[in-house]
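**Student:** my questions concern the predicted model and sequence given below.
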Amino acid sequence: MLTVETRQAVHPEHARGMDTAELRRHFLASEMFRPGEIRLIYTHYDRFTMGGAVPAGAPLVLDVVAETKTPNFLDRRELGVVNVGGTGTVSAGGESWTLACGDVLYLGMGSGPVTFAGEGRFYLVSAPAHRRFPSRLVRLSDSKEVKLGATETSNKRTINQFIHPLVMESCQLVLGYTTLEDGSVWNTMPAHVHDRRMEAYLYFGMTPEARVLHLMGEPQETRHLFIANEEGALSPPWSVHAGAGIGGYTFIWAMAGDNVDYTDMEFIQPKDLR
């Protein structure tokens, strides 16, 4: 079963007047992981698509998505797959890959129908592509590891870069995930914006009662979302992003837009946030 929800782009002036329910309707990504379903959110932020696939005992096939107006979803797109569940398999273009929890698979443009099977809970991110790059499975040991933050500022964390220029080539999709050290809560601080790229998050590895306070909005007009395990957030190019969580958590970040320069960002110091 395939379900697709379309999200229109929101102007920052519109976001200033949103109440909690409206903010969540436009920017919170929830209920992406339902057993036996593929659920996608097709956005008008750089035509970025995010979603989940949970085989739950029977294979699921991602093929035609009406919103793209192409015979196959990947005819003019690339796809990143992150397994946040048990061991599963992904098959496309005559190849098959086994993904353990935390593994990342990149599928290039033109890979054809994609089949998900096994015990995996697959997080999906996709962006338009202009050129085909080879599909590649990137395990944690293959990723680029970056240590940032400090215990004193409650943001000591490990960043693992997977679909990233330092690891492999893609058209415009950039993806990795960040894990907080014990006792740290801020997933990034100072907050930042990057006007040339949108970004999306998926928070996972959380207990059912835990929440992340996800900060968004313009630097002088901040807003927030309380986000549960396996929920995500859409971050427009004009929005800051940072967050603090209760207990341990990991978040997957994925970006699409004008460039793939991970460091192309503008930091907003805490004293300048409102």
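**Tutor:** Sure thing, it's come through. Numbers count the residues shown, from 1 in each chain.
**Student:** switch to C-alpha atoms for all contacts and neighbour counts from now on
**Tutor:** Fine.
**Student:** where exactly do the strands run in the stretch 51-200 of the chain?
**Tutor:** Ranges of strands in the stretch 51-200 of the chain, per DSSP state E, counting those that start in this stretch, are 60-62, 77-83, 88-92, 95-99, 104-107, 114-118, 122-128, 136-138, 144-148, 157-163, 174-180, 191-193, 197-204.
**Student:** mind putting those in TSV, mean neighbour count and distance to Pro219 included?
**Tutor:** Shown next, in TSV, are the strands of the stretch 51-200 of the chain (neighbours: other Cα atoms under 10 Å; distance: least, Cα to Cα, whole Å):
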stretch	mean neighbour count	distance to Pro219
strand 60-62	20	38
strand 77-83	25	30
strand 88-92	20	40
strand 95-99	16	38
strand 104-107	24	32
strand 114-118	21	40
strand 122-128	26	26
strand 136-138	18	35
strand 144-148	14	22
strand 157-163	23	23
strand 174-180	23	22
strand 191-193	22	9
strand 197-204	23	16
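**Student:** pasting the second one now:
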Amino acid sequence: MEIRYPSHPQDVKRYTTDQLRKDFLIQEIFVPGETKMVYSHFDRIIAGGICPTAPLALEAGKEIAADFFLQRREIGIINIGAPGKVLVDGAEYPLKKTDGLYIGMGAQKVTFTSDDPSNPAKFYFNSTPAHKTYPTVKILVDNIVPAALGSISQSNERKIYKYIVPGGVESCQLVMGMTVLAPGNMWNSMPCHTHERRMEVYFYFDLAPESVVFHLMGEPGETRHVVIRNEEAIISPSWSIHSGVGTGNYTFIWGMAGENQKFDDMDHIPMSCLK
């Protein structure tokens, strides 16, 4: 498990491109036959990917000092690859592409498999500390009614799929979902916002091979950008904007942790304030 420590916004103003990428960008998330985990000290979220060519168990490391991974944690999972299964204490949950699964605190044995090891599943996940057990729930993307936002005139026509939110699939603090940009649209989360009460992780996927996303971060008056490629993620501190523009349309998964779970708790930034 890789550890990432918090960064002060005053320090980030002086970061080089390499330092920004080292502290915030998460690469090589899906390695066949392996589990990738990044532990961020921003609200102690763990983001990562599991790409099983043989059964892979979710293991606790010394970084969380637990007898098993979900002893004091919860986890949200979205499969972005070929079909696969997640076994939770003996119960089996098949997941096709963009189906999700929430597993509550206390599940002891979690194992990931691919239906076809030569064409493996890709299980992206976010995990946060938890203090209460909520039921394990399979989330079928076909059963989610997306919210339609944006417009083609602003190049941000998109659909928002809410997987783990209050009033839907309940959790202690994890909030998770997916945004799908329509063809011909490139902007996400613009006009931008911050939410001082929560951090966020963005995971970008379904980019064309030569496409990139210019992810914008930093304080509104001191913005920076990080170039992100397909199946890479970025940590967004609570003090930072989180927006981006791509060279083509794409999809991203967002996961949040922190003080509350209100999806619309946003401090909107006037376009005139961006620098």
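**Tutor:** Nice, thanks for sending it over. Just so you know, these numbers come straight off a predicted model, no measurement behind them.
**Student:** how about the strands of the stretch 51-200 of the first structure in CSV, adding distance to Thr70 of the first structure?
**Tutor:** Listed next are the strands of the stretch 51-200 of the first structure as CSV, based on distance: least, Cα to Cα, whole Å:
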stretch, distance to Thr70 of the first structure
strand 60-62, 13
strand 77-83, 10
strand 88-92, 17
strand 95-99, 22
strand 104-107, 17
strand 114-118, 15
strand 122-128, 12
strand 136-138, 23
strand 144-148, 34
strand 157-163, 24
strand 174-180, 23
strand 191-193, 32
strand 197-204, 23
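**Student:** these two touch, right, Lys147 of the first structure and Ile159?
**Tutor:** Yes - counting by Cα atoms under 8 Å, Ile159 is a contact partner of Lys147 of the first structure at 6.3 Å.
**Student:** ok so, going back, of the strands of the stretch 51-200 of the first structure, which is nearest Ile41 of the first structure?
**Tutor:** Nearest of the strands of the stretch 51-200 of the first structure to Ile41 of the first structure, taken as Cα to Cα: strand 122-128 at 9.5 Å.
**Student:** number of nearby residues for Gly106 of the second structure?
**Tutor:** Around Gly106 of the second structure there are 18 other residues, counting by other Cα atoms under 10 Å.
**Student:** quick one: map it onto the first structure.
**Tutor:** When the first structure is aligned by TM-score structural alignment, Gly106 of the second structure is paired with Gly110.
**Student:** checking Glu22 of the first structure next. Helix, strand or coil?
**Tutor:** For Glu22 of the first structure, the assignment made with DSSP: H, G, I helix; E, B strand; the rest coil gives helix.
**Student:** was I right about Met37 of the second structure contacting Arg4?
**Tutor:** No - using Cα under 8 Å as the test, Met37 of the second structure is too far from Arg4 to be in contact (10.7 Å).
**Student:** about what we covered before: out of the strands of the stretch 51-200 of the first structure, which is closest to Leu2 of the first structure?
**Tutor:** strand 60-62 (7.9 Å).
**Student:** against the second structure, where does that closest one fall?
**Tutor:** Counting by TM-score structural alignment, strand 60-62 of the first structure corresponds to residues 56-58.
**Student:** repeat for stretch 22-30 of the first structure
**Tutor:** Mapping stretch 22-30 of the first structure onto the second structure (TM-score structural alignment) gives residues 19-27.
**Student:** got the contact list for that stretch?
**Tutor:** With contact meaning Cα atoms under 8 Å, 6 or more residues apart in numbering, stretch 19-27 of the second structure is reached by 4-5, 7, 12, 38, 226, 228, 231-236.
**Student:** next step: the residues you listed restricted to strands.
**Tutor:** When DSSP state E is applied, the contacts of stretch 19-27 of the second structure are split such that 4, 38, 226, 228, 232-236 fall in strands.
**Student:** export those to a markdown table and tack on neighbour count and distance to Tyr102 of the second structure?
**Tutor:** Output for those, formatted as a markdown table (neighbours: other Cα atoms under 10 Å; distance: Cα to Cα, whole Å):
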| residue | neighbour count | distance to Tyr102 of the second structure |
| --- | --- | --- |
| Arg4 | 17 | 24 |
| Val38 | 19 | 19 |
| Val226 | 19 | 30 |
| Ile228 | 24 | 27 |
| Glu232 | 19 | 22 |
| Ala233 | 24 | 20 |
| Ile234 | 23 | 21 |
| Ile235 | 25 | 21 |
| Ser236 | 23 | 22 |
